[in-house]
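>>> okay, predicted coordinates and the sequence, questions at the end:
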Amino acid sequence: MSGTDRPAEGWTYCDVRPRSAPDLAPDLNPRRASLIRVVRAKWVNGTVLHYRLTPADEQAGGPPPQLDAVRDAFAAWKALGIGLDFVEVADPAAAEVRVTFDQSDGSWSYVGRDVLGIAHDEPTMNFGWDLTTPWGRVTALHEIGHTLGFPHEHQNPNAGIVWDEPRVIAEFSAPPNSWSEAQVRHNILRKLDPAEVEGSTWDPESVMHYPFDPGLILQPERYGREGVPAPDGLSEDDEAWVLRWYPGLEPDPPRLEPGRSVPLELAAGGQADLVVEPAATRDYRIGTFGDADTLLVVFEEVDGEPSFLAGDDDSGQDRNALVTVRMRAGRRYVVRVRLYSAWTSGSTAVMLW
C-alpha cells in the first residue's frame, strides 16, 4: 500500500461543510428516498463548472504556486475522461466554485450541488496550507472531490471501522487541527447514512480517505496496528466511481423533436442527453413523464460551451419535472435528464412541445 509521507508537523485535515438535507415526506418509500439522497449531490453530467481562484493581490496566502496546484488538480480529474468540464473565470458571480486561500481557516469544501446555495460573495472551497507539498497536492484533489459530490471515504458505513473514540477526539482536539469534539465527530466518527452511500465496499486508498496514525482504529485490527497511509493520488476506485457518475459524453446525442415523446431507459443515477435545434423561435415546454424522480436541465450552446437556461428537480414530489424556455431558430440546445429513481414498471419519458 502506497502513501504520502507524514508532514513533520502532523496531519492537517479537511473540515468538510455540512450537507443540505432534502425536504422529503416522512412516509416516502425508503428505497425512493435512498436513491434521491445518493444522487442529489451529483452534477448533471456535461455541466461546465466555472471556478474562481482568489489572486494573491486580493488575499494573503494565495501565491501563484498555490493557484497552479489547484489548476493542476482540476486538470487531473478532467484527464480521467469525465463528462464534466472546468473553466477558470475572473468574475466571482460567474463561478459556481469560488476558491480562497485563507491560512487561518483550514481546508474545506461544500459537497456537490450544495455550492449553488452559497452566496456569490462567499467561498465554496478553501485551502489552509501549502499545496505544493505531496500532502498539499492530495488535499487539492480531495477538496475538488467534495465539489464533485463525493463524501469522506473513512465515514463509509461499509468500512466496518471501530474507533478508539476518546483517543481520536484527543488526537484531533490537539494541534495542528485543534478541532472541537463536534468537528471530530462530523468529519471522522460519524458514519454516513447507508442511504447516502454508493456501492458496498470500502476503499482505504481513496483520495477521499484521511490518513490515520496507528492506534486510532480498533477494528479492522490491521489498520489499528499499521494505521492508514495517506493516499498519493486518485485510487483505481476513485477513477471508476467518478467515471460512473460522469462518463465521457456521446459525440452525437439523439434529437428531441417537438411533439414526440422519447422513452428513457435509465437505471438509477443514469442520465439521458438530447439535442434540440428548433425550426422556429418561440417558448417551448420540456417535461418528463412517468412515475420517476428526475432532474431536468436545459443548456444553450454558446461559443461551444453549454450555458444553463433552466432546470427543475421533481425528486420526492408527486409531479414531473417541467420547464418553459425560449428557444431561437438556428441555435443548438441540450436537454439533460438525470434519473433518481423510477418506482413502477412503466417507462420514463421526456417530451418537447
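Sure, I can see it.
>>> contacts and neighbour counts: CA atoms only from here.
OK.
>>> where along this structure do the helices fall?
All helices of the chain, identified by DSSP state H, fall at 30-39, 64-78, 134-147, 165-173, 181-184, 221-226, 236-245.
>>> nearest to Asp102 among the ones you listed would be which one?
When the helices of the chain are ranked by distance to Asp102, counting by CA to CA, first place goes to helix 64-78 at 11.6 Å.
>>> by contact count, what packs against that closest one?
strand 85-88, helix 134-147 (3 or more CA pairs under 8 Å, 6 or more residues apart in numbering; DSSP states H and E).
>>> rerun that using 7 Å as the cut-off
Counting contacts by 3 or more CA pairs under 7 Å, 6 or more residues apart in numbering; DSSP states H and E, helix 64-78 packs against helix 134-147.
>>> dump the helices of the chain to JSON lines, plus distance to Ala272 and mean neighbour count.
Compiled in JSON lines, the helices of the chain are given as follows (distance: least, CA to CA, whole Å; neighbours: other CA atoms under 10 Å):
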{"stretch": "helix 30-39", "distance to Ala272": "15", "mean neighbour count": "19"}
{"stretch": "helix 64-78", "distance to Ala272": "21", "mean neighbour count": "17"}
{"stretch": "helix 134-147", "distance to Ala272": "22", "mean neighbour count": "23"}
{"stretch": "helix 165-173", "distance to Ala272": "44", "mean neighbour count": "16"}
{"stretch": "helix 181-184", "distance to Ala272": "39", "mean neighbour count": "17"}
{"stretch": "helix 221-226", "distance to Ala272": "42", "mean neighbour count": "16"}
{"stretch": "helix 236-245", "distance to Ala272": "12", "mean neighbour count": "16"}
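>>> any chance of those in JSON lines, with distance to Thr324 too?
JSON lines is the format used below for the helices of the chain (distance: least, CA to CA, whole Å):
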{"stretch": "helix 30-39", "distance to Thr324": "24"}
{"stretch": "helix 64-78", "distance to Thr324": "32"}
{"stretch": "helix 134-147", "distance to Thr324": "29"}
{"stretch": "helix 165-173", "distance to Thr324": "50"}
{"stretch": "helix 181-184", "distance to Thr324": "43"}
{"stretch": "helix 221-226", "distance to Thr324": "54"}
{"stretch": "helix 236-245", "distance to Thr324": "27"}
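>>> before we go on, here's another structure to hold up against the first:
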Amino acid sequence: MHDSTPCEIINVDDLSASYEVAINENPANRVASSGGRGKRAVAKHTRFWTPGRTLHIAFLDGDDDFIQATMEAANNWLPHINLEFLFIEGDQGDIRITQTPGTYWSLIGTDALLRTEGATMGLSPDMRMPGFFAANVMHEFGHALGALHEHQHPEVNIPWDLRALYAAHGADQFADEDHYARTIVDERYLTRVDANEVRYSDYDPKSIMHYAIREDWTEGDFKIDLNLVLSDKDKAFMAAAYPYPAAPDE
C-alpha cells in the first residue's frame, strides 16, 4: 500500500509555555544545547509525559465502532511503555479525540496540556479500512506520546525528485518559498528536525511515524509503503522515553 492521509502536527504558538508545561510534567524533557550562544535554551525540550502516569483519554464524539477501533489501535503502544491509558466519558481528558473526516492530526505530547478545552487529536473515521485506520491511530498516538515524523529524521537522506513531489501536491518547485502549497510540502515532507532539539534513534524506514513515500516522488527506486504496525525501533524508542523503574538491588 502506497497511499496514506498525511497528518497535520499542531504546533503551539507560545514556545515558552510549551517548554514550561513540558518541564513541569517531566523534568527529563530538558534537552541540553550543543552550543551557540544565540540559541534560546527554551527551544531545547521534548514533550514526553511522566513515566508511570495514567493518561485520561476522552472521546468528544464518534459511535461505538469508532471508539472501540481507536482504543484497540492505541493500546498497541501499551506493552512497550510505562504508561496507562484510561478511556473516559466526558470532555476532561488529557487527550481529547474528535472525528475529522478526511484528515488526521494531533498536538505533540505535553503540548496537549496547553489546550484547556476542545480536541487535542483528530481522527478520520475510515472504518471501512480497518488496517489503514489502525495505522493512522497508532501514528497519531505516537505524536500524542511525543514522537515526531520519521521521514523528517535529522539524519534522513531521501532522494526526492522535488519537481515530482511538489507537482503531486499542487505546488511548483520554483515557487516562492512562502507560497502556500510549497510551504505545506516543505513542512510535511522536506524540513528535517533539528538534531539539537530532539531525542532520536537511528533512522527507521519501517516506523509507524514514517509517511508513505511514492516511488514516483523520488529518484531511482526509493519508496516507503504505508507502515501498518509498530516497528521494533518504534517500540524501543518509546520504551526508552517511558522506562520502568530499575529493579532494586537484592
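Arrived safely, thanks for sending. None of the values given here were measured: they were computed from a predicted structure.
>>> quantify their similarity with the TM-score.
Once superposed, the chains reach a TM-score of 0.79 (TM-score structural alignment, normalised by the length of structure 2), with 224 aligned residues with a CA RMSD of 2.9 Å.
>>> if we can go back for a sec, closest to Gly106 of structure 1 out of the helices of structure 1?
helix 134-147 (10.9 Å).
>>> can you state the residues of structure 2 onto which that closest one aligns?
On the basis of TM-score structural alignment, helix 134-147 of structure 1 is assigned to residues 131-144 in structure 2.
>>> quick one: that stretch to structure 1 mean distance?
On superposition with structure 1, the mean distance recorded for stretch 131-144 of structure 2 (mean CA distance after the TM-score superposition for structure 1) is 0.5 Å.
>>> name the residues that touch that stretch?
70, 73-74, 105-109, 126-127, 208-209, 228-229 (CA atoms under 7 Å, 6 or more residues apart in numbering).
>>> in ChimeraX, select just the buried ones from the residues you listed.
Selection command for ChimeraX covering only the buried members of these, criterion 16 or more other CA atoms under 10 Å:
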select :70,73,74,105,106,107,108,109,126,208,209,228,229
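>>> which one of the helices of structure 1 lies closest to Arg98 of structure 1?
Nearest to Arg98 of structure 1, of those and by CA to CA, is helix 134-147 at 10.7 Å.
>>> tell me what angle that closest one forms with helix 64-78.
Between helix 134-147 of structure 1 and helix 64-78, the angle comes out at 50 degrees (axes from the mean of the first three to the mean of the last three CA atoms, to 10 degrees).
>>> what angle sits between helix 134-147 of structure 1 and helix 236-245?
Using the same axes, to 10 degrees, helix 134-147 of structure 1 lies at 30 degrees relative to helix 236-245.
>>> and helix 134-147 of structure 1, how far from the chain's centre?
13 Å (CA atoms, centre = their mean, to the nearest Å).
>>> give the contact list for the alignment partner in structure 1 of Ala73 of structure 2.
Residue pairing (TM-score structural alignment): Ala73 of structure 2 is matched to Ala73 of structure 1. Neighbour list for Ala73 of structure 1: Ala140, Leu141 [criterion: CA under 7 Å, 6+ apart].
>>> what's the neighbour count on the aligned residue in structure 1 for Asp94 of structure 2?
In structure 1, Asp94 of structure 2 lines up with Glu96, judged by TM-score structural alignment. Using other CA atoms under 10 Å, Glu96 of structure 1 has 24 other residues around it.
>>> excluding chain neighbours, what is closest to Glu96 of structure 1?
His50 (5.6 Å; CA to CA, 6 or more residues apart in numbering).
>>> quick check: the counterpart of Lys223 of structure 2 in structure 1 vs Leu116 of structure 1, distance?
Mapped onto structure 1 by TM-score structural alignment, Lys223 of structure 2 lines up with Gly227. As judged by CA to CA, to the nearest Å, Gly227 of structure 1 and Leu116 of structure 1 stand 37 Å apart.
>>> and those two? Which one has more around it.
Gly227 (16 against 13).
>>> so that one touches Gln219, yeah?
No. With contact defined as CA atoms under 7 Å, Gly227 of structure 1 does not count as touching Gln219 (10.8 Å).
>>> quick check, Leu264 of structure 1 in contact with Ala349.
Yes. Counting by CA under 7 Å, Ala349 is a contact partner of Leu264 of structure 1 at 5.1 Å.
>>> if we can go back for a sec, what's near enough to touch the closest residue to the match of Lys223 of structure 2 other than its chain neighbours?
In space, and not counting its chain neighbours, Gly227 of structure 1 is closest to Pro214: 4.0 Å by CA to CA, 6+ apart. Residues in contact with Pro214 of structure 1, defined by CA under 7 Å, 6+ apart, are Gly224, Arg225, Glu226, Gly227.
>>> mapped onto structure 2, which of the residues you listed hold?
Mapping those onto structure 2 (both residues aligned by TM-score structural alignment, their matches' CA atoms under 7 Å) leaves Arg225, Glu226, Gly227 still in contact.
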